[in-house]
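What would the 3D arrangement of this be:
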Amino acid sequence: MTKVLLIGGGGFIGARLARQCVAAGLSVRIADVVQPAADADTADGCIEYVVGDFDDSADLERMLDGVNVVVHLVHRAMLLGLDSSMVQEMERNVAPTVRLFDRCVADKRLRLIFVSSGGTVYGEPEERTPIVERTALRPISVYGTSKSMIEQVLGLYAAQRGLQAIVVRPGNAYGPGQHPFKGQGLIPTVMASALQGKSVTIYGDGSAVRDYIHVDDIARGILAAIQAGRGGETYNIGTGLGTSINALINDFIRPAMAAKGVEIDLQYAQPRGVDVAYNVLDPTRLAEQCGFRAAIDLQTGIAETWDWIFGTYGGADHR
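Next up is the predicted model:
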């Protein structure tokens, strides 16, 4: 049986990916720095948990023991602000990930999937059309720059040292289980803010367009790359459909929340220098090579997310 190691697998995407892998008949080991909860989902014993830091050599050896595929999901302290330190970002994320690549190169049977960021690595596209994987990477945030740097190193290792590697670039993830007020995830933050009577700040005029994709579809997309992806390839995981922030809130989130009588107080502020005006991913390559297409439409996904947010945050003050 193929055994998959999910580094950072206790997170939002990783937890869903673990379930998808188990359903596909794979054995899963989740590696994270946080001790799993007592009621953590083990999927009938098919999910193993290892607590440790992948940048610690002894911990990494325990994580890698007996696995065939490594999925790198973890990113420490996502930095999007204009004053974010690139030096700190390289120390926290780039250098440890390169050391992971060094270890994987030493074991020729290992395959590696690096989860990058389709929402940030491309920067501002020249045209408002879905972005294909061959598009030049021109990130405008520290986070996106870090992801693109890691991709470049991974390409070098694949070309020169024979590392079996695939890059996946997900769009804007959302769905049940994504906690608000974490510096990312507009959808849960809008919903939870409205529940708590807080205003929601939108940077810019709300016309920025994004490719919102349900976390379950992202998990299925990564699984498709694990099962059928070609070594050395890069795959967007998106819907190919763009939705502006204004449309997201007015056409999808507001109607979902209306049944509970919850209103959204929107406030608009000056745009930030780290936000692009358009980001929609072309998912054709993953569809053609791996047979994957996103299946959950935005209306359905928003309704699911609202039910979870209301059930989790509806009766408490979570600031």
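
switch to C-alpha atoms for all contacts and neighbour counts from now on
Fine.

can you pull out the helices in this structure?
Taking DSSP state H to define them, one finds helices in the chain at 12-23, 57-64, 86-89, 95-105, 142-161, 186-195, 215-228, 245-247, 254-258, 284-290, 298-313.

Turn those into a markdown table, columns for mean neighbour count and distance to R169.
Shown next, in a markdown table, are the helices of the chain (neighbours: other CA atoms under 10 Å; distance: least, CA to CA, whole Å):
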| stretch | mean neighbour count | distance to R169 |
| --- | --- | --- |
| helix 12-23 | 21 | 13 |
| helix 57-64 | 16 | 24 |
| helix 86-89 | 14 | 19 |
| helix 95-105 | 17 | 17 |
| helix 142-161 | 19 | 10 |
| helix 186-195 | 23 | 19 |
| helix 215-228 | 23 | 9 |
| helix 245-247 | 18 | 21 |
| helix 254-258 | 18 | 28 |
| helix 284-290 | 17 | 11 |
| helix 298-313 | 18 | 19 |
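
For the comparison step, fold the sequence that follows:
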Amino acid sequence: MKVLITGGAGFISSHIADLLIENNYDVCVIDNLSHGKLQNLNPKAKFYNVDIRDKEIFDIFEKEKPDVVIHNAAQISVFSSVKDPLEDASLNIIGAINILEASRQFGVKKIIYPASAAIFGEPEYLPIDEKHPLNMISPYGVSKHTVEHYLGVYKKLYNIDYMILRYSNVYGPRQDSSGEGGVVSIFCEKLINGQTPCIYGDGEQIRDFVYVKDVAKANLMAIESNRGGIFNVCTNTKMTVNNLFGYIRDLTRKDIRPGYVKERDGDIRSSYMTYDKIANEIGWSPEYSIQTGLKETFEYYCD
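Predicted coordinates:
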């Protein structure tokens, strides 16, 4: 079976590609390398350096004729979406429609799409399940959710199956510490270099951290499942930013304390999700504890 991954040189996507190739899938990758890195690419994956909005996408689909598309390429910065909503919509909506149209024309059977927790806003209840009300508070949240509607329409009109995977806070090797997310990679790099990490607010914000290899496994199982719809991919555990910092500091064995600064506008106080639906319908559950995942991640940044 052939799988095409957009954004496949990125953090999460490159781990998905590695796992699929390990399981004997034929993998091709589309990435314009605006955020992805060549060193993330598996040498067994065929690579195309193309923007998802480019008409060349249709030539690639005609040549490769993928059975499944994992559409991960996106503009992922909430801040950037507020600053430039047109560019956010161009990448996340127009780019996605370009991929959907190529998928329709060249016989793609299934599309797997990662949604964003940005669609929930401040949670009305915890843990967040798949039926939780949506309250987008950024153009990024709106653009990511808009694609979910397009997937539903393409299923009805053109019979392309889809699965939407809503990730909690993904962490692991290859994550870029330069972005506004990626707190695990930021803490790791700061502590390894003997620098003082910054924590916004009091550090008692609650998050749900899921290891990237568990996320890759969810994508593999999504390909192999005949199920469709929306599924949370998470751990259903509560981890404060302070506790996360403590775990990573223990790995470094350095007596460094964080610096606390004013909390950021729009930051959500508490957010964690339940994975009951994907466990019951597909059989996925997280295999990595936070301790094991952080240890592997820390060792990656030490190299």
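
for the helices of structure 1, which one sits closest to L6 of structure 1?
helix 12-23 (6.8 Å; CA to CA).

Which strands or helices does that closest one pack on?
For helix 12-23 of structure 1, the packing partners by 3 or more CA pairs under 8 Å, 6 or more residues apart in numbering; DSSP states H and E come out as strand 27-32, helix 215-228.

the inter-axis angle of that helix versus helix 215-228?
Between helix 12-23 of structure 1 and helix 215-228, the angle comes out at 50 degrees (axes from the mean of the first three to the mean of the last three CA atoms, to 10 degrees).

by how many degrees do helix 12-23 of structure 1 and strand 27-32 diverge?
Using the same axes, to 10 degrees: helix 12-23 of structure 1 against strand 27-32 is 160 degrees.

Helix 12-23 of structure 1 vs structure 2, mean deviation?
Superposed on structure 2, helix 12-23 of structure 1 shows a mean distance to its aligned partners of 1.2 Å (mean CA distance after the TM-score superposition for structure 1).

circling back: distance to V34 of structure 1 for the helices of structure 1 - can I get that in JSON lines?
Compiled in JSON lines, the helices of structure 1 are given as follows (distance: least, CA to CA, whole Å):
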{"stretch": "helix 12-23", "distance to V34 of structure 1": "13"}
{"stretch": "helix 57-64", "distance to V34 of structure 1": "13"}
{"stretch": "helix 86-89", "distance to V34 of structure 1": "21"}
{"stretch": "helix 95-105", "distance to V34 of structure 1": "18"}
{"stretch": "helix 142-161", "distance to V34 of structure 1": "22"}
{"stretch": "helix 186-195", "distance to V34 of structure 1": "23"}
{"stretch": "helix 215-228", "distance to V34 of structure 1": "21"}
{"stretch": "helix 245-247", "distance to V34 of structure 1": "33"}
{"stretch": "helix 254-258", "distance to V34 of structure 1": "33"}
{"stretch": "helix 284-290", "distance to V34 of structure 1": "32"}
{"stretch": "helix 298-313", "distance to V34 of structure 1": "21"}
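
can you tell which of those is closest to I202 of structure 1?
helix 245-247 (8.3 Å).

quick one: contacts for the alignment partner in structure 2 of L266 of structure 1?
Alignment note (TM-score structural alignment): L266 of structure 1 maps to P258 of structure 2. Contacts for P258 of structure 2 (CA atoms under 8 Å, 6 or more residues apart in numbering) come out as 196-199.
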